[in-house]
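S.K.: what's the 3D shape of this:
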Amino acid sequence: MTELIRKTPLYPVYAGYPGIRCIDFSGWELPVQFSGIQAEHDAVRRQAGLFDVSHMGEFMIIGQFAEDFLQKMTTNDVSRLADGQAQYTLMCYPDGGVVDDLLIYRLTADQYMLVVNASNIDKDFEWLREHLIGDVILDNISNKMALLSLQGPNATAVLASAGIGAAVLELAPFHFRNEVTIAGASTLVSRTGYTGEDGFEIYVAAERAGDVWHALMAAGEMHGLVPAGLGARDTLRFEARLPLYGQELSKTITPLEAGAGYFVKLDKEMFIGRDALLRQKNEGLRRKLVGIEMIDRGIPRSHYPIYMNDSLIGEVTSGTQSPTLKRNLGLALIDSDYAYPGTVLWVEIRFKRLRAEVVKTPFYKRHPKE
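M.R.: Have a look, this model is predicted:
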């Protein structure tokens, strides 16, 4: 029996965009584009874009031992969070492979919200449930929530036009405010995102998502705001070297191999996967995630093999022609011996080996708006 495809609370909004094209993404019907990936990508880099990312999962972690539990389950140091702060982190298996990468929001000392990848909601929930400690309560609130992502250099101006005050507009990165009213709805607004640009993510009850969407689009009209889909979201995160679970991170790729070691605090108390990651660090990484740029004509795509002479040394994890830079670029997991900028290697594209060069990442860094 075929499982029914799921729709986000914002699905009814899509009818207002005749050029929209939707795809099945991890069991969700989501827009890959509203008007065109290039145009939406450019809008986020130059003005602003609004994404429906309501397929993401949200869990509540509640209890006196909530912090202890999250310290055990995640790689970053949760004790560094104060109320109103968010943190990027990872959950690992005992062998160091990644269960998922996620955000943690500290609401209070005994109440946290976790935001996990859509494709991993059920897996993550079960993993967390299996390891509960003390009085900790785990609650999956994903079906009750919608998530909008407002990204781009004009994101602050859009919120200002929507009547949002300085307490939100002046948030530092990875800080948030709760109970922010937008279009009469109570929202949580955080200065986070997945595009390499400034921006905000807005959590709201599912039934009020449409009101917030329309209010932001109206407020953003004078600031060049456009609706944006998954296609632009992927090219934007790629240029900024932000990892995608299932490509740069997986159960067989550790955070250290993926270059996410900054978010792994090996000096904190025991967490799942710590021993394996500490051993990997001490022994030296055999594989590393690097950026590559094609020398010969061709676009590197996910899973294309990479060679040095006749030896297979890795594969592409993500790749495209950069919409911003107009260069054929990729991220690749390769043997550490060849992970130095300037190294020339070969990518097999359609049974033909083409030259590429290891280059520094991120490919794109935003320039703060004056």
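S.K.: C-alpha from now on. contacts and neighbour counts both.
M.R.: Fine.
S.K.: tell me where this structure has helices.
M.R.: Secondary structure of the chain, counting by DSSP state H: helices at 37-46, 66-73, 121-130, 155-161, 166-169, 209-220, 230-239, 274-283.
S.K.: which among those helices is found nearest to Leu10?
M.R.: Set against Leu10 and scored by C-alpha to C-alpha, the helices of the chain come closest in helix 209-220, at 5.8 Å.
S.K.: would you mark the buried spots in the closest one?
M.R.: In terms of neighbour count (16 or more other C-alpha atoms under 10 Å), helix 209-220 has its buried residues at 209-210, 212-213, 215-217, 219-220.
S.K.: one more, for comparison:
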Amino acid sequence: MKNTALTEKHISLGAKMVPFAGYNMPVQYEGINAEHAVVRTGVGVFDVSHMGEFILKGENALDLIQRVTSNDAAKLYDGKVQYSCLPNENGGIVDDLLVYRLDEKSYMLVVNASNIEKDWNWIQKFNDKDVEMHNISDRTSLLAIQGPKAAEALQSLTEVDLASMEYYSFVKGAFAGIDNVIISATGYTGAGGFEIYFDNEHADVIWNAIFEAGAQFGIKPIGLGARDTLRLEMGFCLYGNDIDDTTSPIEAGLGWITKFTKKFTNSEALLAEKEAGMQRKLVGFEMIDRGIPRHDYEIVDAEGTVIGKVTSGTQSPSLQKAIGMGYVKKGLDKEGTEIFIHIRNARIKAKIVKFPFYK
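M.R.: I've put the predicted structure just below:
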């Protein structure tokens, strides 16, 4: 199992460590609910160094990105980030990812930890115009500093005006005395904040500086458990749960990152699906009766007929109610529709609601 540059730090802080995507990762420190609240109301730090980073360089870097991703990367400018996905050839998704434009001929792709090798091979398969590709995942650390107090907590560490950075933009500059750090106004929590990319060798210095600067703001380390409850409250998809090789971006509600103004992998079939209307749709639901929905639980109608499947579910710490996401058959996806979740041989009542759960 792989370690991040900060694994020993998490162990020394008493984190409960678990295997995740081939890495030894902190799932929680003082408890998921407490950590979740810290991020929603203050500021918390996630070590997400298990994520993958690829650099694509050269005259044809943009051309390659345009052919393998669903969003229109031609709209990017230096310092801009874009959410996108890698469609496969069968209507599903290889992975979802972020695309960073470093300059006109250089891009950074940030991919999910469990898909690093798969994504690398997939993109390489289409690299027929000599785009220079570098997999920098193993030497790159990534910290997500998230929450409404993130900008204040980090401001003393950089000359970049953090509060004025627009969402999904980034700056490369000095941070905590270290040069060439990517400071990105992105995150997976819906609580605001930043993601900081740097070389592994600077991990201890940067981690310590963040906690020193953030002490007066109540900054705390946060595990992957709270990362999951935070993203779920926002209705953000998790690869392997809500989207995978068998789910199309159209049915997953990712039509907004699927731009048919260009040709990309399987774009004609996805356009046909969009025009014909999909057979199922990813929806959010909240439980009316008592029970927590879990991945792969059946969604049924009042008669007990299976109409779909749960992809993610939890007890929402912010809302104090159970929420979930899942695919349901076409026509049964309207807001307010009553559905039932099959939990331990019982049909537990729920209703379909709009994303995000947490407003």
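S.K.: quick check: closest non-adjacent residue to Gly190 of the second structure.
M.R.: Using C-alpha to C-alpha, 6 or more residues apart in numbering and skipping residues adjacent in sequence, the residue nearest Gly190 of the second structure is Met234, 6.2 Å away.
S.K.: counterpart of the one you found in the first structure?
M.R.: Under the alignment by TM-score structural alignment, Met234 of the second structure pairs with Ala240 in the first structure.
S.K.: Ser49 of the second structure too?
M.R.: That one, Ser49 of the second structure, aligns with Ser54 by TM-score structural alignment.
S.K.: against Gly199 of the first structure, how distant is that match?
M.R.: 16 Å (C-alpha to C-alpha, to the nearest Å).
S.K.: contacts only, for the residue nearest in space to the middle of the second structure.
M.R.: Centroid-nearest residue in the second structure: Tyr188, 5.0 Å away (criterion: C-alpha atoms, centre = their mean). The contact partners of Tyr188 of the second structure, by C-alpha atoms under 8 Å, 6 or more residues apart in numbering, come to 227, 230-231, 236.
S.K.: quick check: the corresponding residue of the second structure for Val347 of the first structure vs Gln124 of the second structure, distance?
M.R.: Taking TM-score structural alignment, Val347 of the first structure has Ile341 as its aligned residue in the second structure. As judged by C-alpha to C-alpha, Ile341 of the second structure and Gln124 of the second structure stand 42 Å apart.
S.K.: could you give the number of residues near the match of Ser49 of the second structure?
M.R.: 28 (other C-alpha atoms under 10 Å).
S.K.: sorry, back to before: could I get the helices of the first structure in CSV, plus columns for distance to Thr343 of the first structure?
M.R.: Below are the helices of the first structure laid out as CSV (distance: least, C-alpha to C-alpha, whole Å):
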stretch, distance to Thr343 of the first structure
helix 37-46, 30
helix 66-73, 37
helix 121-130, 38
helix 155-161, 39
helix 166-169, 44
helix 209-220, 45
helix 230-239, 20
helix 274-283, 23
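S.K.: which of those helices sits closest to Ile23 of the first structure?
M.R.: helix 230-239 (9.2 Å).
S.K.: give me the mean deviation of the closest one from the second structure.
M.R.: When the second structure is superposed, helix 230-239 of the first structure averages 0.3 Å from its matched positions, counting by mean C-alpha distance after the TM-score superposition for the first structure.
S.K.: and the angle for that helix with helix 37-46?
M.R.: Here helix 230-239 of the first structure points in a direction 50 degrees away from that of helix 37-46 (axes from the mean of the first three to the mean of the last three C-alpha atoms, to 10 degrees).
S.K.: how far away from the center of its chain is helix 230-239 of the first structure?
M.R.: Distance of helix 230-239 of the first structure from the chain centroid (C-alpha atoms, centre = their mean, to the nearest Å) equals 10 Å.
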